[in-house]
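A.B. asks: A predicted structure for the sequence below; I have some questions about it.
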Amino acid sequence: MSRKVDGLLFDKDGTLFDFHTTWSSWAGHIIDNLSEGDAALRMRLADAMHYNLVQGQFAPTSPIIAGTNREAAECVAQAITDRSVEELEDYLMHTSSTAPQAETVPLAPFLSSLAENGVSLGVMTNDTEYGARAHLGSAGVTDHFDFIAGFDSGFGAKPSPDPCLAFARALELDPARVAMVGDSTHDLLAGRAAGMQTIGVLTGTALEADLAPFADVVFPDIGHIPAWLPA
C-alpha cells in the first residue's frame, strides 16, 4: 500500500504529551519553589512567564510554550535578578526532566504500528535533548525513534527548518516525503520551510484557526495520523 510519507517528525510537548499536564503543572511548582513564599515575587514570576495562577495554566501568549529552554530561563530571569540566566537554564532543564507526563494517545502501540508500516520516526523539540530523552524514557518509547533532537543538539531550534532537515538527512529521506507534526505554528513553519508536509494537532494550546493556515491537515490528536497515511 502506498502512503503519503516515509517519515514523521514529531514535536514533543503538546504533541506526544499533553501540554498542560506536563508544563502547566511544572510551571506552577517552579513558581512556588522559586518564590519561596514571597507573594510579590510569585506574581512577578507568573507575569514574566505569562502564567495564570488562578487557572494554573500558561496563557496562550507565553513565549515558553514554543520557546527553547534558554528562552524560558530568560523569562524567569526577568523576575529573579540575583541568579544568572545560565544557572536558571540548568535549573529548568533538570526540574522539567521529571515533570509529569500524559500521553496524548498510548504511544508504544501507536509508534510500533507506524514503524511496522515502514515509517521512519523522529522527535524534534525546543526543549533540551536531555529533557526529551528523559520524557521519552519515562514513557518507555525512546527506542521507537530513529532521531531525537532538542534545541541544543546542534541543529538549531524551530521555527528554523534546519533541525527538520537534519532529520531528513540522518534518515536519507526526501523532505517532501516527511511530515512535521506539531501543536504550534513554530512546528508547522519549520516544516513548511524545510519543504515538508505539515500536520497540526490540538493537544497543545493553539486552536485550529491558529494552525490551519500553516498545516496541510489539523487533527484532534496524533491518533488520527494512521488513517491519513495511505496515499
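C.D. replies: Perfect, thanks for sending it.

A.B. asks: switch to C-alpha atoms for all contacts and neighbour counts from now on
C.D. replies: OK.

A.B. asks: what is the burial count for E74?
C.D. replies: For E74, the neighbour count with other CA atoms under 10 Å is 20.

A.B. asks: comparison target, given below:
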Amino acid sequence: MNKANRIYKEIQQITLAVDCIIFGFNDYKLELLLIHRGFQPERGKWSLIGGFVQNNEDLDEAANRILFNLSGLENIYLEQVKTFGKSNRDPFERVVSTTYSAMILKSDYNEDKVEEYDAKWFPIDQVPELIFDHREMVNSAINRLRRRIRSTPIAFYLLPQKFTLPQLQALYEVILNEDIDKRNFRKKIAQMKFLVKLNEKDMSESRKGAYLYRFDKILYEKDKYFNL
C-alpha cells in the first residue's frame, strides 16, 4: 500500500446523501411533499424524500433517481440548494447531505408511486415537525426560491402548460408571502416577451373568463429579460 492509499484509508469515512425539497402549487397554495420515514432512526416521522449517493453516481444523478422513484417523473426542474454537514446531524453515522429544490405538478406524477412512500402534501405554513435538520433545509430552499423568482422564470415550472394571469399572480404572492398590486404586476408581465397570450379562456372561475397564457422557453432564451 503506497502512502497516498494509507492517507485515504486513515481519513474518517463519511456517508454522502441527497435530500429533495419538493414544491407544488395546489389549490392556490404553495405546498411541500413529505413522506413518512420508513426506517430507523425516527421511523414513522415526517421527512423529506432522500437517499444515499451510490458509488457510481454524481449528486445530480442521485437526486434525479430519488425523484423518479417517488414520482415516476423524469426531467423534473431541479437545482442544488445547500450542503448540510454538522457532525451530529444523524445519530447513527456521519452523513453529509446536499439538498435539491424540485418543482412538480400534482396532475403529472404517478399517484401509486407516491402512495408507496406514504407521502402527503402540506401547505408551507402548516409543515409538521420534521426529523433531524430537515426544517432548516426547507427554510433554506424557501428563501432561495423567494430570491430566485424575482430574476428567473422558475415559478412557471409550478404551473400547468396553460395558465391565467390571476393564477400566476397568486403563485407569486404565496411564494413571496406578500400581496402584489395587480396593475403593477400586469405592467411587468406585459414586458415579458416570453409570456405568450393564447386565444383561449379559462371559464371555470368567472362568467367572463380569463385568457390563458403559456411560458415560451425558447423566447426566454433569446430575450432573458426578467425583473419582477
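C.D. replies: Looks like it arrived, so ask away. Here the structure is a predicted model, which means the values were calculated and not measured.

A.B. asks: superposed, how do the two chains score by TM?
C.D. replies: The TM-score (TM-score structural alignment, normalised by the length of the second structure) is 0.25; 98 aligned residues with a CA RMSD of 5.7 Å.

A.B. asks: in the second structure, which helix has the most residues?
C.D. replies: Longest helix of the second structure, by residue count under DSSP state H: helix 134-148.

A.B. asks: how about the strands in the second structure?
C.D. replies: For the second structure, the strands defined by DSSP state E cover 15-26, 29-36, 46-47, 49-52, 77-84, 95-103, 119-123, 163-164, 195-202, 210-215.

A.B. asks: would TSV of these with distance to L70 of the second structure and mean neighbour count be doable?
C.D. replies: As requested, the strands of the second structure are arranged in TSV below (distance: least, CA to CA, whole Å; neighbours: other CA atoms under 10 Å):
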stretch	distance to L70 of the second structure	mean neighbour count
strand 15-26	11	22
strand 29-36	10	21
strand 46-47	13	24
strand 49-52	8	20
strand 77-84	14	17
strand 95-103	12	22
strand 119-123	9	18
strand 163-164	26	20
strand 195-202	31	14
strand 210-215	27	18
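
A.B. asks: can you put these in CSV and add distance to E61 of the second structure?
C.D. replies: Listed next are those as CSV, based on distance: least, CA to CA, whole Å:
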stretch, distance to E61 of the second structure
strand 15-26, 10
strand 29-36, 20
strand 46-47, 21
strand 49-52, 11
strand 77-84, 11
strand 95-103, 11
strand 119-123, 22
strand 163-164, 31
strand 195-202, 31
strand 210-215, 27
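
A.B. asks: nearest to L176 of the second structure, of the ones you listed?
C.D. replies: Between L176 of the second structure and the strands of the second structure, the shortest gap by CA to CA is with strand 29-36, which sits at 10.1 Å.

A.B. asks: quick one, that closest one and strand 15-26 angle?
C.D. replies: On the basis of axes from the mean of the first three to the mean of the last three CA atoms, to 10 degrees, strand 29-36 of the second structure is oriented at 140 degrees to strand 15-26.

A.B. asks: quick one on the thing from earlier: buried ones in the longest helix of the second structure?
C.D. replies: Counting neighbours by 16 or more other CA atoms under 10 Å, one finds that the buried residues in helix 134-148 of the second structure are 134-135, 137-138, 140-142, 145-146.
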